[in-house]
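A.B. asks: What follows is a predicted structure for the sequence shown.
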Amino acid sequence: MLRVVQLVRRRADELAPELASRIAEQESAYRPGVLLTAEEVAAMCRRALVNAADVLADDSAAALTEVREGARLHAEQGVPVTAALHALRIGGQFVWTAVMAAETRRTILLDASDRVWTVIDELSQAVTDAYERLETYRIRPDTKARAEALDALFHGGQRCATEVATELRLPLDGTFVVVTGESEDGRPALSGIEDRLLARGVVSVWLRRRTGEHGLVVLGPRFDLAQLCGELADRATTRIGVSEVFHNLDEVRTALAEASAARSAGRPGSTEVVRHDQALVPLLIAAAPDAARRLADAVLGRILSLARREHETLLSTLRAWLEQDGSPAAAARRLHCHRNTVGYRLHRVARLTGRNLGRPADVAQLHLALEIVDVLGMADQPSGKST
């Protein structure tokens, strides 16, 4: 089977145009200019060949996800599900013909025959799933009742969890997180995220307002919190907060508070995705910003009063030194400068702050103050004169 996989992967670029031509001949929906361009059909065929090879090699999770997303896009472009499945069958016959032309050993052909058609069945099911999910998404009620259920889910009300779950087609128990983001200048905080999650087979519901949006995402064994945060990072237009994982819809409002706190702990103006379970110090800072600001001023105030270029240089050097476990040499490599330059800058930091960089308690104060500066955006404020 390894030989078959290698054959398909190696010849994907070569086989794709021929497969595109064959599909266009036999299935009118894929003829160039009908619903898709010739380039789109050829690209589809190349991806299909690579995905088929991945599934043949038992590396199916990512491949099937890509198949579902491609099927969803074609469905939105008007390709009927019957046409998509017909194209898959044509592709299966095409791959099998290519395998027979390259391999003469009977035992390998017998093994490959069974596996190739099993893979076509798996890919067909993935396509069918994608079309069914999109159809469910399109026909779901977008009514006043749904809007009220979303509001009750995130903000509470007289409706019980069972009613809300029924209206929104959500499980009462599962693996959930809440996501929240503020909208800036009327832009969505997470552009296209619901469609993206739907394409990956992930259930989510979103409450959108002019000032921001909240989402409830149902995680699963094939889509965990780390993967979700990756998708959020790709689409964030502002800082995003993510709650800790919870398991009952009754906990949504607590989770929304966690997500909101995590969002506030992100750097102003950034597109950071901040997880509540990984941002304990920033959360403390965001919870008491005035006290935190006074602490940062007490420790780093003289540095922050320097001209912007100077204070950014000193703070970036201090940050690199801390991140490199107090190694001037490692910090110098990180900053692409000489070790002596790092030493000189750290000496200035010590002189301006009155802290001893060899004393753990002083280093802890510097670390916390620098974290406060980052979280509250203090380094971006107008500076005083250079000293």
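C.D. replies: Looks like it arrived, so ask away. What you are looking at is a predicted structure, and each value in this text was computed from that prediction instead of being measured.
A.B. asks: going forward, measure contacts and count neighbours with C-alpha atoms only.
C.D. replies: Noted.
A.B. asks: for the stretch 51-200 of the chain, what spans make up the helices?
C.D. replies: For the stretch 51-200 of the chain, the helices defined by DSSP state H, counting those that start in this stretch cover 60-76, 81-102, 106-139, 144-155, 161-168, 193-199.
A.B. asks: Of all these, which one is nearest A291?
C.D. replies: Using C-alpha to C-alpha as the measure, helix 144-155 is the one of these that comes nearest A291, at 29.6 Å.
A.B. asks: measure A20 to R9 for me?
C.D. replies: 16 Å (C-alpha to C-alpha, to the nearest Å).
A.B. asks: more neighbours, these two?
C.D. replies: Per other C-alpha atoms under 10 Å, whichever of A20 and R9 has more neighbours is A20, with 25 against 19.
A.B. asks: Would you confirm that the more buried one contacts L49?
C.D. replies: No - with contact defined as C-alpha atoms under 8 Å, A20 does not reach L49; the gap is 11.0 Å.
A.B. asks: putting a second one here so we can go through both:
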Amino acid sequence: MESGWPPLQEPESKRIWGAVVAGVAADLGAHAADLAVRVADLMRAELPEFISDAEAYDQQVASAEASLRAISAQLERGGDPRAVILPAATVAVATTGVHRLVALTPMLRSYRLGHQVVWQWLLARISERTPEPIVLARAADLLSAWLFAFVDTSSSLAEQLYETERDEWMRSAMAARVEAVEAILSGRECDTRRASTRLGYELGRHHVGVVAWMESAPEGSDPQPALNRLLQQLGQLVGADAVLVCPRGAKSSVAWISRARAFGDGDLGKIAIAVEAITHEFAPLLAVGTPGRGLTGFRASQTQAGHARRVATLIGAATGSVTRYDEVAVVAMATVDPEQARAHVVGVLGGLAADDEATYRVAETLAIYLEENHSRNRAAARLHIHANTVAYRVRQAESILGHAIGGGDLDLRVALALLPALRRLPSS
């Protein structure tokens, strides 16, 4: 018996292997079918997410039997346990598991369960064949080491196969999803039924478009799983029937949260409140469109979310914050043309648009004073300052503007709303 496995190069180990293990190996091949059923039964009991139906069970029986026959052949000739070629039936289990969205963890645990059954069976057989304790101990050590090496190599190969298949399958599925989404957003796809089929997502419902992104992430990390979990959690929070997520780069994703009944303002408020609690482990930003229904609403809400993200970037929104389109619509519309926006702000505000913190505080106070219908007390409460400070800053603003604040202040309100974005607006 020639073997490339180092422990069997030693003469005494080689002799014990030939006298004890090789004979048991032949028995293993003869009982492979029965043992495969025992392995599959244990997996079905311990890993219901892995063996979820009759087809998965039959597939696992076939995989286990093929592996057992391979083990039997290798053991009988004293072959190197690291020289593993996964049987076709085992490859089928891994690839099908990817398509059934089975996680990698239960698949790897299935190897440990199979190892448990096979080791117990082999140990019982060599114990029956070997009356001498010293020989039995050596045979058990050799067989245990061999089986561990075989299972370790097999599970590593299966893990590589699973990850490769998952990456290829996800790329393929995601590419099709992205293409379908782009067709809808660009207006090339206008058939609701056909688009729903392509996406695997019902477009006849009510939708809220969302953009989630990170400004930065640790080098070498993949933020997409965290963004996906966040978006799924937000969907659960508002009782969504479905959440559709599309990655849009290494650190951003677009998504739609949908349900059969209409969304209210309170639902959008829940999203904003929940983000900070959900995302304590990382620091994303969210932009949210207004709810819409059907294919048109699907398109419009995501377009609005994109504009809300643009505004969030312009105003330097804090990480962990949510920017709602309905709260920044004026800024979003007015900053589509940066030159016009800048000209309006400077033309209306004059010196109040100066790029220093003291002047900016005066302008910010004036904006909130106008939002609160000229109420010093309500503005003070929002700013957490004294009402007299509000009055003082309003007088400062009037002095800089060169006129009193009156009732016809639409242009002024728009200019003040645009001011936070002014510093990041591109200039000629």
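C.D. replies: The structure has been received and is ready for your questions. Quick caveat, the model's predicted, so the values are computed rather than measured.
A.B. asks: The stretch 201-350 of the second structure: helices as residue ranges?
C.D. replies: For the stretch 201-350 of the second structure, helices defined by DSSP H, counting those that start in this stretch occupy the ranges 224-237, 265-278, 294-315, 325-334, 338-349.
A.B. asks: which ones are touching the residue most central in space within the first structure?
C.D. replies: The centroid of the first structure falls nearest to E231 when counting by C-alpha atoms, centre = their mean (1.4 Å). By C-alpha atoms under 8 Å, 6 or more residues apart in numbering, the contact list for E231 of the first structure reads I193.
A.B. asks: aligned partner of it in the second structure?
C.D. replies: Using TM-score structural alignment, the partner of E231 of the first structure in the second structure is I271.
A.B. asks: Just give me the neighbour total for the equivalent of V245 of the second structure over in the first structure.
C.D. replies: In the first structure, V245 of the second structure lines up with W206, judged by TM-score structural alignment. Neighbour count of W206 of the first structure, defined by other C-alpha under 10 Å: 19.
A.B. asks: which non-adjacent residue is nearest W206 of the first structure?
C.D. replies: G215 (4.3 Å; C-alpha to C-alpha, 6 or more residues apart in numbering).
A.B. asks: what residue of the second structure matches up with the one you found?
C.D. replies: If you follow G215 of the first structure across to the second structure using TM-score structural alignment, you land on A255.
A.B. asks: pretty sure its match is in contact with V243, am I right?
C.D. replies: Yes - under the criterion of C-alpha under 8 Å, A255 of the second structure makes contact with V243 at 6.9 Å.
A.B. asks: Now the common contact residues for these two.
C.D. replies: Counting by C-alpha under 8 Å, 6+ apart, the residues touching both A255 of the second structure and V243 are L231.
A.B. asks: What about D114 of the first structure, how many residues nearby?
C.D. replies: D114 of the first structure has 10 neighbours, counted by other C-alpha under 10 Å.
A.B. asks: Give the burial count for L28 of the second structure, as a bare number.
C.D. replies: 24.
A.B. asks: L68 of the second structure contacts A26, doesn't it?
C.D. replies: No - taking C-alpha under 8 Å as the definition, L68 of the second structure is not a contact partner of A26, at 10.9 Å.
A.B. asks: measure stretch 201-216 of the second structure end to end?
C.D. replies: 31 Å.
A.B. asks: now do stretch 94-110 of the second structure
C.D. replies: First-to-last distance for stretch 94-110 of the second structure - C-alpha to C-alpha - comes to 11 Å.
A.B. asks: ok, T341 of the first structure to R302 of the first structure distance?
C.D. replies: Look at T341 of the first structure and R302 of the first structure: by C-alpha to C-alpha, they are 20 Å apart.
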